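1. attaching a predicted model along with its sequence, questions to come.
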Amino acid sequence: MTLSEPLSAIPADLVAACDYQRYALARLDANALAYLQGGAADELTCQANLDTWRDWAIVPRLLRDLRGGHTRCTLLGDELQHPILLAPVAYQQLFHAEGELASTLAAGVMGGAAVLSSFASTALEDVAEAATGPLWFQLYWQGDGPATLALAQRAEAAGYRALVLTVDAPVSGLRNREQRAAFALPDGIAAVNIAKPPVLPQLPPGGSAVFDGMLAIAPTWDDVRWLCRHSRLPILLKGILHPGDARLAIETGAAGVIVSNHGGRVLDSQWPALNALPGIRGELGAEALILLDGGIRRGTDVFKALALGADAVLIGRPYIHALATAGALGVAHLLKLLREELEVAMALSGCRELSSIGPQALQSLRGSNE
């Protein structure tokens, strides 16, 4: 692994998320870039996640009294200064020596929250000790209920405030960009919070490594119900795109859902999360906790997500670009930029607080507001 020394100050030309991407692409090696930038197969979903924001236009309302406006929100009892969380991203030491310690520190300093990946390259207890804001812990099913619950309880003991169970990746996506680059973790970087990988069943003669292997130990709705009953932390299900699955998530005991297609890294040709959001909000009603990730690069994207039904959003690749460029300073600066862009969008569209951002603030450029 070869990483450029992170910047100690923010250059004047770093004024948007796209600028951090430009810097990161020039600084990271091919191995790290294949993991970070790549998606499944032809990466159609990766591109769709970016393109779908252009389908919606903001319709401003003018001359309103916006004094005292703010971007504060409350999630699971914690008041945050803005609705932009850091999504779980694995192996962050690939991109910066301080990895998850730097990104979560920045999230807290900027009044936000972060979700630590099960596949973090830093011990979850060390991250919690260094954090200055609320942390959630992302879970993958560990092959059986007791192993999964043990990892959840470890996060609870360390002070994490919620669990995010990722349910859209019972098998890994076929990420051709990584395959072509022969991606491999460098020495010294590993998923340090996973004691051992789940034990796969022995394949029968002629058996499928997918259906008779990974899917044989994949969770079901009954497993989610069991975990929700046994965990003392609220659980959000991440990877929901269908209203029916959103309804099942709440019925099985989840505290909320995260509308997501895994950043386009699992199944190619998936529906963009933003397109799924209105239907899921309609299914669950106004009181349900719904977050969204996928392709957010601007404060106006955050605005559109909130208008279509999200309570908050998560960003992934953009903050890793910032981390690779300038460590914790870069992540904090990126969050500052996105929050300022959101504030300006709110001010220029007549919205004083997040609750005033609704579907009436948008118009579909495809001729439908559904």
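-> Looks like it came in fine.
2. only C-alpha atoms from now on, for both contacts and neighbour counts.
-> Will do.
3. residues in contact with residue 341?
-> 298-300 (CA atoms under 8 Å, 6 or more residues apart in numbering).
4. apply 10 Å and report the result again.
-> Taking CA atoms under 10 Å, 6 or more residues apart in numbering as the criterion, residue 341 is in contact with 16, 298-303, 335, 347.
5. can you tell me the SS state at residue 136?
-> strand (DSSP: H, G, I helix; E, B strand; the rest coil).
6. and residue 363, by the same measure?
-> strand.
7. name the SS class of the closest residue to it other than its chain neighbours, please.
-> Nearest residue to residue 363, sequence neighbours excluded (CA to CA, 6 or more residues apart in numbering): residue 57, at 5.3 Å. Following three-state DSSP, we place residue 57 in the strand state.
8. correct me, but residue 57 touches residue 349?
-> No. Between residue 57 and residue 349 there is no contact under CA atoms under 10 Å: 11.1 Å.
9. can you tell me the helix or strand for the closest residue to residue 159 other than its chain neighbours?
-> Closest residue to residue 159 apart from its sequence neighbours, by CA to CA, 6+ apart: residue 128 at 6.7 Å. Assigned by DSSP states H and E, residue 128 belongs to helix 124-130.
10. quick revisit: looking at the contacts of residue 341, which one is closest to residue 124?
-> Set against residue 124, the nearest of these by CA to CA is residue 335 (22.5 Å).
11. does that closest one sit in a helix, a strand or a coil?
-> Three-state call for residue 335 (three-state DSSP): helix.
12. how much space between residue 50 and residue 256?
-> According to CA to CA, to the nearest Å, residue 50 and residue 256 sit 24 Å apart.
13. who has more neighbours out of these two?
-> residue 256 (23 against 16; other CA atoms under 10 Å).
14. A further structure is provided below for comparison with the first:
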Amino acid sequence: MADPADGFVPPASLAEFAALARAVLPADVWDFVDGGSGTETALAANRAALDRVAVLPRMLAGVDDPSTEATLPGGRAALPVAVAPMAYQRLLHPDGEPALAAAARAADVPYVASTLSSTPIEEIAATGATVWFQLYWLRDRALVADLLDRAEGAGCAAVMVTVDVPVLGRRLRDARNGFALPPHVTAANLPGGRDDLAHQGTPGVSAVAVHTGAVFAPALSWADLEWLRARTRVPLLVKGILDPRDAVRAADAGVDAVVVSNHGGRQLDAAPASAAVLPEVVAAVDQRCAVLLDSGVRGGVDVLRALALGADGVLLGRPLLWALAAGGRAGAEAALALLAAELRDALILSGCPDPASARRLRTRIGG
């Protein structure tokens, strides 16, 4: 965990980072990170669904020193975890994406860099972390191709295309706050001026939503995914899958992994919790590609739950933004170290020598 000399004292659980972050962030930035779409039904469902997953531990397994290592689409990792793609991290801390990427490197887990990072992909990759590049599909196909070339040129180990944002979900907290990016936070991977709309605050309007509406392509199709598969030499992941039929079609297109995600409850508010549909997706792809879980993960026990439901790993999002806000790189390192300790304890308590064996555990829904 973080050295006390860094001036950051970590809390006892990942969930406790939320209060630390809220205490230091402007109210509108907190709402931007914490909020969901609509009435935030999907946001609440993610947590409720994971809490309903009970895992049947195996006894007398003789496990006292489990391995937490796992194989993810981009290679081996110290945990079955990747840092989820999250935009504009300099909103949370001046050091932004490089600080969180450096923490991921220290934890030996992949860091997924967003198209809407507030630091260029080249600077993020220079931290030495294992970096995956998250792609939003833009109206400008030439810019999409340029981003892919830059990501591969920077040494990114995988590409993750997000498919559930044809338009930005109606995030009412941001609209009420008239949320806009401050001048020092930019979409650093886009050409100069392409994010001007995100800085133009208007009462009752989310400037971020206006910006994404102008630059995102709403008509992303399976033909585009096939183009991307042919264009991309590194492993390809598709994030935002909920219907098993889409998971099968993605596997047919040759993707290396699907990420079961409702975008943290920030897109379709009527979407199901990611954990609720995870077993159906796992069964549908039938080991033809890896399956990762995103949305709602808050600690090592949740990682165990995801594995027991059939996932190969998880993406961890908001808790790491909270930790970044609370303590910069030291906070993020503390959060990832705490997650590793929680997962190790969960593996011992469930009688599993490693994450692969946790996928053979049985579950009960509802306790």
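-> Received it, and whenever you're ready, just let me know what you need. Remember, predicted model here, so these are calculated numbers, not experimental data.
15. re earlier: in the helix holding residue 128 of the first structure, what's buried?
-> 124-125, 127-128 (16 or more other CA atoms under 10 Å).
16. stretch 345-355 of the first structure now?
-> Buried-residue list, stretch 345-355 of the first structure, by 16+ other CA under 10 Å: 345-354.
17. one step back: as TSV, the contacts of residue 341 of the first structure with distance to residue 77 of the first structure would be great.
-> Output for the contacts of residue 341 of the first structure, formatted as TSV (distance: CA to CA, whole Å):
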residue	distance to residue 77 of the first structure
16	31
298	26
299	24
300	26
301	25
302	21
303	22
335	21
347	27
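18. how about the strands of the stretch 101-250 of the first structure, start to end?
-> 114-116, 135-139, 162-166, 235-240 (DSSP state E, counting those that start in this stretch).
19. can you put those strands in JSON lines and add distance to residue 196 of the first structure and mean neighbour count?
-> Converted to JSON lines, the strands of the stretch 101-250 of the first structure look like this (distance: least, CA to CA, whole Å; neighbours: other CA atoms under 10 Å):
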{"stretch": "strand 114-116", "distance to residue 196 of the first structure": "18", "mean neighbour count": "26"}
{"stretch": "strand 135-139", "distance to residue 196 of the first structure": "14", "mean neighbour count": "25"}
{"stretch": "strand 162-166", "distance to residue 196 of the first structure": "18", "mean neighbour count": "25"}
{"stretch": "strand 235-240", "distance to residue 196 of the first structure": "23", "mean neighbour count": "26"}
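20. for the residue nearest to residue 159 of the first structure, give its distance to residue 83 of the first structure.
-> Separation of residue 128 of the first structure from residue 83 of the first structure (CA to CA) stands at 20 Å.
21. quick check: closest non-adjacent residue to the aligned residue in the second structure for residue 50 of the first structure.
-> Correspondence of residue 50 of the first structure to the second structure, assessed by TM-score structural alignment: residue 47. When the adjacent residues along the chain are set aside, residue 47 of the second structure lies closest to residue 296, with 5.3 Å between them (CA to CA, 6+ apart).
22. contacts only, for the one you found.
-> Residue 296 of the second structure sits in contact with 43-51, 261-265, 273-275, 302, 315-319, where contact means CA under 10 Å, 6+ apart.
23. show me those that map onto helices.
-> Judged by DSSP state H, helices contain the following of those: 43-51, 274-275, 302, 318-319.
24. what ranges do the helices span in the stretch 51-200 of the second structure?
-> Remark: helices assigned in the stretch 51-200 of the second structure by DSSP state H, counting those that start in this stretch are 96-107, 121-125, 141-153, 172-177.
25. of those, which is nearest residue 34 of the second structure?
-> helix 172-177 (9.3 Å).
26. superpose on the first structure and give me the mean offset of that closest one.
-> By mean CA distance after the TM-score superposition for the first structure, the fitted helix 172-177 of the second structure averages 0.6 Å away from its aligned residues in the first structure.
27. quick check: closest non-adjacent residue to the counterpart of residue 283 of the first structure in the second structure.
-> Aligned against the second structure by TM-score structural alignment, residue 283 of the first structure finds its counterpart in residue 284. For residue 284 of the second structure, ignoring the flanking residues on the chain, the nearest one in space by CA to CA, 6+ apart is residue 244 at 5.8 Å.
28. just tell me what that neighbour corresponds to in the first structure.
-> Looks like residue 244 of the second structure aligns to residue 243 there (TM-score structural alignment).
29. any figure for the gap between that match and residue 187 of the first structure?
-> The spacing between residue 243 of the first structure and residue 187 of the first structure, counted by CA to CA, is 42 Å.
30. so those two - more neighbours on which side?
-> residue 243 (19 against 7).
31. quick one: contacts for that one?
-> For residue 243 of the first structure, the contacting residues are 249, 259, 276-284, by CA under 10 Å, 6+ apart.
32. which two of these have the greatest separation?
-> 249 and 278 (16.7 Å).
33. more neighbours: the two, which one.
-> The neighbour count for residue 249 of the first structure versus residue 278, taken as other CA under 10 Å, is higher for residue 249 (22 against 19).
34. the more buried one contacts residue 257, doesn't it?
-> Yes. With contact defined as CA under 10 Å, residue 249 of the first structure reaches residue 257; the gap is 7.2 Å.
35. intersection of neighbour lists for those two?
-> With CA under 10 Å, 6+ apart, residue 249 of the first structure and residue 257 have common neighbours 235-238, 240.
36. brilliant, that's me finished.
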